[in-house]
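*Asks:* sequence plus the predicted model coming up.
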Amino acid sequence: MISEVIKDAEERMHKGVDALRKEYTTIRAGRANPSVLDKVMVEYYGTPTPINQLANISAPEARMLVIQSWDRTVLPAIEKAIMKSDLGLNPSSDGTVIRLIIPQLTAERRVELVKTVKKKAEEARVAVRNVRRDINDQLKKLEKEHGEHGASEDEIKRAQDDVQKLTDKIIKEIEQVMETKESEITEV
């Protein structure tokens, strides 16, 4: 029973780290990465649709994205959606493909992005701590049940120590992910 609770904690904490990594891929760091367009929605036949469901996005150069739509009639809508987004990118279309030149980040923009990265990391740490709290509550309930499905005080104490070690390990992982993204942004 206790091992199931700890396994559940580990899965939930790792989901938080994975969500943070995914969130970081959408933050533009001066290098062309197709995932920066993941949050951009295009009005397609009255339905907001992600760009990657309407076109092929590639990065042929370090500072350029090329968007090749499967339906050429949607190119103007894709251009408009990119301009409306908060990415600060200006699309240029030749009627068949859209090219996005990724500009160098300004010093102010880098500082802004680093703040965003730190904020997202703190949100992930809070989520991990919330999981720890939930798991510790579950363990306390197990201790109170002390009958056939319950657990002894020593077992609960050991399990809580394991949960704390797991929490520390996951938070360290979050720190590493954050530092990697931060250095990617501050790299000139």
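*Replies:* Now that the structure is in, tell me what you want to look at.

*Asks:* only C-alpha atoms from now on, for both contacts and neighbour counts.
*Replies:* Fine.

*Asks:* can you give me the buried ones in the lengthiest helix in the chain?
*Replies:* Longest helix in the chain by number of residues (criterion: DSSP state H): helix 107-145. For helix 107-145, burial by neighbour count (16 or more other Cα atoms under 10 Å) applies to 110, 113-114, 117-118, 120-122, 124-125, 127-129, 131-132, 135-136, 139-140, 142-143.

*Asks:* ok, and what's touching stretch 16-30?
*Replies:* 33, 35-39, 63, 87, 102-105, 113, 117, 120-121, 124, 127-128, 170, 173-174, 177, 181, 184-185 (Cα atoms under 8 Å, 6 or more residues apart in numbering).

*Asks:* the helix or strand Arg158 falls within versus helix 107-145: what angle between them?
*Replies:* Using DSSP states H and E, Arg158 maps to helix 153-186. Here the directions of helix 153-186 and helix 107-145 differ by 170 degrees (axes from the mean of the first three to the mean of the last three Cα atoms, to 10 degrees).

*Asks:* relative to the whole chain's centre, how far out is helix 153-186?
*Replies:* Here helix 153-186 is found 17 Å from its chain centre; the criterion is Cα atoms, centre = their mean, to the nearest Å.

*Asks:* counting contacts, what elements does that helix pack onto?
*Replies:* Secondary-structure packing of helix 153-186 (3 or more Cα pairs under 8 Å, 6 or more residues apart in numbering; DSSP states H and E): helix 2-25, helix 107-145.

*Asks:* in that helix, what's buried?
*Replies:* For helix 153-186, burial by neighbour count (16+ other Cα under 10 Å) applies to 156, 159-160, 163-164, 166-167, 170-171, 174-175, 177-179, 181-182, 184-186.

*Asks:* which residue would you name as the spatial centre of this structure?
*Replies:* Nearest to the geometric centre of the chain sits Glu23, at 2.0 Å (Cα atoms, centre = their mean).

*Asks:* put this next to the previous one:
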Amino acid sequence: MFGLWNKIFLIKPTCVLLHVRSASRLQPNSLASMQLLSTPHTYGRLSAKSSTFESCMYQRDIHTSSYLCKKKAKREKNVKKKSASQDDEFEAEDFPQSVDELVDMDALQSLFTATISDLQQEFASQLALRTSLTSFNHLPLELDNGKSVNLQYLAQVSMKNPRQVHVNLSSNPQYLPKVRDALQSSSFNVNPRIEGTSIFIETPRVTREHREKLVKSAKRLGDEHKNRIRDTQNSKLKVVKSVEKMFSKDAVRKLQDDILKMGKDFNKQIDDAVKQKQTELLKES
């Protein structure tokens, strides 16, 4: 039967127009075969006029595939738009009953405490007067995929002599420029030199100039961690501000003041840690 058809025209979602080369060549069985076009719960009606056959299939929920695709795309777009607009807001069923439920102060304190711990670890690994192999091994490197790894996972670090460090990157030579740049921008105060698949580093002498450079690095690290405190603090304040009209002004103001006070206290801890480290670095042994 299908060899007889020239064209199939979609007149509307519920009507298909079939043109055949010759009505006389259409066999009785072909009429039965055309019922295959109908789906369950679909009622077909065939009428013959000259060489044109029209099949009107009446079905309540018939849609074309392109129409379904457009509906699906529109639905996904609306879902994404709704998700983006409610990034820092609450769903109606999850809306807090009191202003104190907006921000978990214990969790916020834990985040700030972890920031202080990270700063202390960076002081120990990057601001030693006499740079050790451990300091180089723990040098953080950001890869092209956005992940951060320590140097020890990409290279073998060893002492070539008492004044020179050897970084062997023969297994990962593609990271030679990245490792060199990370060493130059670190607080180690070194000038790495690339030779083949290796990097050689002359360890600096403990001079007054070297100490002063480490002091500046301590301040830079402190400022970076204070920025982390501020960013976390601002994100919580943004959540409070987004629903401030739903609660009393006094309750909202108290929560905002508590967040600001906690951030201020931890920033003071950072300032104290930086000052202590700077005093330690400038102290002559």
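*Replies:* In hand now; what should we look at? Keep in mind that what you see is a predicted model, and the values were worked out from it rather than measured.

*Asks:* what is the longest helix of structure 1 packed up against?
*Replies:* Packing partners of helix 107-145 of structure 1 (3+ Cα pairs under 8 Å, 6+ apart): helix 2-25, helix 153-186.

*Asks:* in the stretch 51-200 of structure 2, which spans are strands?
*Replies:* If DSSP state E, counting those that start in this stretch is used as the criterion, the strands of the stretch 51-200 of structure 2 fall at 52-56, 140-142, 148-150, 156-161, 164-168, 193-195, 198-202.

*Asks:* closest to Ala32 of structure 2 out of these?
*Replies:* Nearest to Ala32 of structure 2 among the strands of the stretch 51-200 of structure 2 is strand 52-56 (12.4 Å), distances taken as Cα to Cα.

*Asks:* so that closest one aligns onto which residues of structure 1?
*Replies:* Across structure 1, nothing matches strand 52-56 of structure 2 (TM-score structural alignment).

*Asks:* mind checking how far that strand is from the chain centre?
*Replies:* In this view, strand 52-56 of structure 2 has its centroid 55 Å away from the chain centroid, taken as Cα atoms, centre = their mean.

*Asks:* could you do stretch 120-127 of structure 1 as well?
*Replies:* Relative to its parent chain, stretch 120-127 of structure 1 has a centroid offset of 11 Å by Cα atoms, centre = their mean.

*Asks:* which SSE is Asn6 of structure 2 in?
*Replies:* Assessed by DSSP H and E, Asn6 of structure 2 sits inside strand 5-12.

*Asks:* in the following helix or strand past that strand, what counts as buried?
*Replies:* Per DSSP H and E, strand 5-12 of structure 2 leads on to strand 15-20 as the next helix or strand towards the C-terminus. Using 16+ other Cα under 10 Å as the test for burial, strand 15-20 of structure 2 gives Val16, Leu18, His19, Val20.

*Asks:* stretch 102-112 of structure 2 now?
*Replies:* Residues of stretch 102-112 of structure 2 classed as buried: Leu102, Val103, Met105, Leu108, Phe112 (neighbour count, 16+ other Cα under 10 Å).

*Asks:* show me the two of those residues that sit farthest apart.
*Replies:* Across these, no pair lies farther apart than Leu102 and Phe112, at 17.8 Å, counting by Cα to Cα.

*Asks:* circling back to that earlier point, the longest helix of structure 1 versus helix 2-25: what angle between them?
*Replies:* Using the same axes, to 10 degrees, one finds that helix 107-145 of structure 1 and helix 2-25 are set 170 degrees apart in direction.

*Asks:* what residues are up against Val157 of structure 2?
*Replies:* Leu133, Phe136, Asn137, Val165, His166, Val167, Asn168.

*Asks:* rewinding a little: the residue nearest to the centre of structure 1 corresponds to which position in structure 2?
*Replies:* Under the alignment (TM-score structural alignment), Glu23 of structure 1 maps onto Glu122 of structure 2.

*Asks:* still on that earlier bit, where in structure 1 does the strand holding Asn6 of structure 2 align, residue-wise?
*Replies:* Using TM-score structural alignment, strand 5-12 of structure 2 pairs with nothing in structure 1.

*Asks:* for that strand, report the contacting residues that lie outside it.
*Replies:* The contact list for strand 5-12 of structure 2 (Cα under 8 Å, 6+ apart) reads Val16, Leu17, Leu18, His19, Val20, Arg21.

*Asks:* now distance to Ser33 of structure 2 too, for those residues, in JSON lines please.
*Replies:* Shown next, in JSON lines, are the contacts of strand 5-12 of structure 2 (distance: Cα to Cα, whole Å):
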{"residue": "Val16", "distance to Ser33 of structure 2": "15"}
{"residue": "Leu17", "distance to Ser33 of structure 2": "16"}
{"residue": "Leu18", "distance to Ser33 of structure 2": "13"}
{"residue": "His19", "distance to Ser33 of structure 2": "15"}
{"residue": "Val20", "distance to Ser33 of structure 2": "14"}
{"residue": "Arg21", "distance to Ser33 of structure 2": "17"}
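
*Asks:* tabulate the buried residues of strand 15-20 of structure 2 in a markdown table, adding columns for distance to Lys178 of structure 2.
*Replies:* Shown next, in a markdown table, are these (distance: Cα to Cα, whole Å):
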| residue | distance to Lys178 of structure 2 |
| --- | --- |
| Val16 | 64 |
| Leu18 | 67 |
| His19 | 68 |
| Val20 | 70 |
